[in-house]
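Undergrad: Structural data only, the sequence is not supplied:
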């Protein structure tokens, strides 16, 4: 009988990725609703020391597979290892991050295991009556939200966008079990050889990791409208993000987009500058701790979720705000 909520936890360069910790938080909630355990799946080479981190963030058990061939992600070895784990332990639910790795791995596993997969989920809940997993994702270009069930096959599988789920705080008192599994790989399983890894160094932080975001929309008027936003971001130590309208217009790179068809963010402070607040955008940022919105249209939906709203011209207000913050920083520097 299928049992437990399994989470594939990504590691890169032996560093646990944040999305895995976020998924453990949601898995803990799902498992508690089912009165089952949370089981983390950790693959890599020399990663055993990381297993305790997963237990402290909600896992009851960690299934550990260590092999030199798993040091860097390649499709076939990882797919074989997870496939064997799933067949042996028969989980009720298995969730993966909707990252480049998760989007490559999860569909292959769904085909091998013969089960369904709901991709790019923004919500996971247990149905109180059937105890099935309700998997919610954007549909029709983000204009609708669809809730999908996998009633007849197990495990119920989903990929979840980074930044959507809330990670649990570290609990140093938690204890768990580490189960070491050995997968017998053959030469046929290693059909890709990684010869070199080139890393792109970027000064820009991923917007899902930022504590403060200054986000611009159609209301800034054009690419030049982002220049004052960048000055404000620099003054605050923040990152620039945007609505879909600014990305579609070519004013900002795609990886800066917030919303259903972009990234889900949860910063401590979110500035919505010249953003009307369409539901697709709100879905990606409404859980921010503090939302400050500036828009010249007093009826903009963004004001319904904003903690502080300013009705006015963003291009007139932002430069003054940036200058005021710079002055305040200079005064504090003199005092110190």
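TA: Received it, and whenever you're ready, just let me know what you need. The model shown is predicted, which means the values in this text are computed figures rather than measured ones. Residues are numbered from 1 along each chain as shown.

Undergrad: Please make it C-alpha for all contacts and neighbour counts, starting now.
TA: Will do.

Undergrad: If you count neighbours, what's buried in stretch 304-319?
TA: Judged by neighbour count using 16 or more other Cα atoms under 10 Å, the buried positions of stretch 304-319 are 305-306, 309-310, 313-315, 318-319.

Undergrad: Turn these into CSV, columns for distance to residue 12 and secondary structure.
TA: Formatted as CSV, the buried residues of stretch 304-319 follow (distance: Cα to Cα, whole Å; DSSP: H, G, I helix; E, B strand; the rest coil):
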residue, distance to residue 12, secondary structure
305, 36, helix
306, 36, coil
309, 40, strand
310, 42, strand
313, 44, coil
314, 40, helix
315, 41, helix
318, 39, helix
319, 40, helix
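
Undergrad: And the furthest pair within those residues?
TA: 305 and 319 (23.9 Å; Cα to Cα).

Undergrad: what's whatever helix or strand residue 230 lives in in contact with?
TA: Assigned by DSSP states H and E, residue 230 belongs to helix 226-236. For helix 226-236, contacts defined as Cα atoms under 8 Å, 6 or more residues apart in numbering pick out 212-216, 220, 239-240, 315, 318-319, 321-322, 325-326.

Undergrad: What is the burial count for the nearest residue to residue 75 once chain neighbours are set aside?
TA: Leaving aside its chain neighbours, residue 75 sits nearest to residue 105 (6.5 Å; criterion: Cα to Cα, 6 or more residues apart in numbering). Using other Cα atoms under 10 Å, residue 105 has 23 neighbouring residues.

Undergrad: ok, second structure coming up, stack it against the first:
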């Protein structure tokens, strides 16, 4: 048996999510191969070579793959799919865009958001916004799966896999026009060890500056609830929750967040949760390891000063 993991990368470097998806792949029987599709992505491929448990890295490098459009990446995966029993990708916007196309082209059912590998054909995935876990069994000859990276620990960098370069190029019928990225020196939400998030209780986008000061002190990423995003306080790429980013940092500080189910689904696997809210009945306190019932505008300046 063989397993193919689609690498998550930005061409220049490999993302931590790939190491976590490889951890899920290592729980399956067979050799683990990593596919890196991109342009000038040699560094990402070299990083993938060192992932523990990986025996081969396949690099498909061409200008046609610079934007990693799902239309041509999915067909690139399909081009080598006959050699694999499992095809895995991280449950990010990229993985959720590419793998449904792969499963449709292979005419198999996709297994989404896997959080545990029970056996070679049985997996656990969340349903009802994470309020229940479903154990599913697949009898498909090829199993196409997205993996919730927050449920797995990243593998070590002690491997030395073989690197193979492919030359086949599949041009997409769609065209990449442009993208707008939020630039920040802070860690990415999906890989940060500490996250400070704000909710509607922040009152305005300007007040998120207080959270940013706290985040800078802690070396943390800044997130937000859907309510804060919908209110226009911050851009939607900061959203944590079922319809945003799924995170599981070592420390999650929820400030002015009530704790709606949609938000809890995206952060309840955090190792330590601290909640700051002036409403003692806020649902966030039910999942918090530490709770502080207080006015955030009084508490945060004091906390920042003492750090």
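TA: Yep, that arrived. In this text, all values refer to a predicted model and were calculated from it rather than measured experimentally.

Undergrad: So after superposing, what's the score?
TA: Superposed pair, TM-score by TM-score structural alignment, normalised by the length of the second structure: 0.81. Supporting alignment: 305 aligned residues with a Cα RMSD of 3.3 Å.

Undergrad: circling back to that earlier point, list only buried entries from the contacts of helix 226-236 of the first structure.
TA: 212-216, 220, 239-240, 315, 318-319, 321-322, 326.

Undergrad: Now flag whichever of those is closest to residue 272 of the first structure.
TA: Closest to residue 272 of the first structure, out of all of those and judged by Cα to Cα, is residue 215, at 5.1 Å.

Undergrad: Which part of the second structure matches the helix or strand the closest one falls within?
TA: Per DSSP H and E: residue 215 of the first structure is located in strand 212-216. Mapped onto the second structure with TM-score structural alignment as the criterion, strand 212-216 of the first structure occupies residues 194-198.

Undergrad: The matching stretch against the first structure, how far on average?
TA: Compared with the first structure after fitting, stretch 194-198 of the second structure deviates on average by 2.0 Å (mean Cα distance after the TM-score superposition for the first structure).

Undergrad: if I look at residue 135 of the second structure, how far off is residue 181 of the second structure?
TA: 37 Å (Cα to Cα, to the nearest Å).

Undergrad: The two: which is more packed in?
TA: Counting neighbours by other Cα under 10 Å for residue 135 of the second structure and for residue 181 shows that residue 135 has the greater number, 13 against 7.

Undergrad: Give me the three-state assignment for that one.
TA: Of the three states, residue 135 of the second structure takes strand according to DSSP: H, G, I helix; E, B strand; the rest coil.

Undergrad: Hmm, it is touching residue 124, no?
TA: Yes: here residue 135 of the second structure reaches residue 124: they are 4.4 Å apart, a contact under Cα atoms under 8 Å.

Undergrad: Mind telling me what element residue 55 of the second structure is part of?
TA: Residue 55 of the second structure belongs to strand 54-61, assigned by DSSP H and E.

Undergrad: Residue 162 of the first structure against residue 98, yeah?
TA: Yes: if you go by Cα under 8 Å, residue 162 of the first structure and residue 98 touch, sitting 6.7 Å apart.

Undergrad: residues contacting the residue lying closest to residue 301 of the first structure once chain neighbours are set aside?
TA: Of all residues not flanking residue 301 of the first structure in the chain, residue 277 sits nearest, at 5.0 Å (Cα to Cα, 6+ apart). By Cα under 8 Å, 6+ apart, the contact list for residue 277 of the first structure reads 300-303.

Undergrad: Relative to residue 246 of the second structure, how far out is the aligned partner of residue 277 of the first structure in the second structure?
TA: Counting by TM-score structural alignment, residue 277 of the first structure lines up with residue 259 in the second structure. As judged by Cα to Cα, residue 259 of the second structure and residue 246 of the second structure stand 15 Å apart.

Undergrad: And for residue 58 of the second structure?
TA: Noted for residue 58 of the second structure: a distance of 28 Å to residue 246 of the second structure, by Cα to Cα.

Undergrad: Then residue 23 of the second structure?
TA: For residue 23 of the second structure, the distance to residue 246 of the second structure - Cα to Cα - is 17 Å.

Undergrad: same deal with residue 74 of the second structure?
TA: Between residue 74 of the second structure and residue 246 of the second structure the computed distance is 23 Å (Cα to Cα).

Undergrad: Compare those two (neighbour count), which wins?
TA: Comparing residue 74 of the second structure with residue 246 by other Cα under 10 Å, the one with more neighbours is residue 246, at 26 against 23.

Undergrad: Identify the residue of the first structure aligned to that one.
TA: Under the alignment by TM-score structural alignment, residue 246 of the second structure pairs with residue 264 in the first structure.
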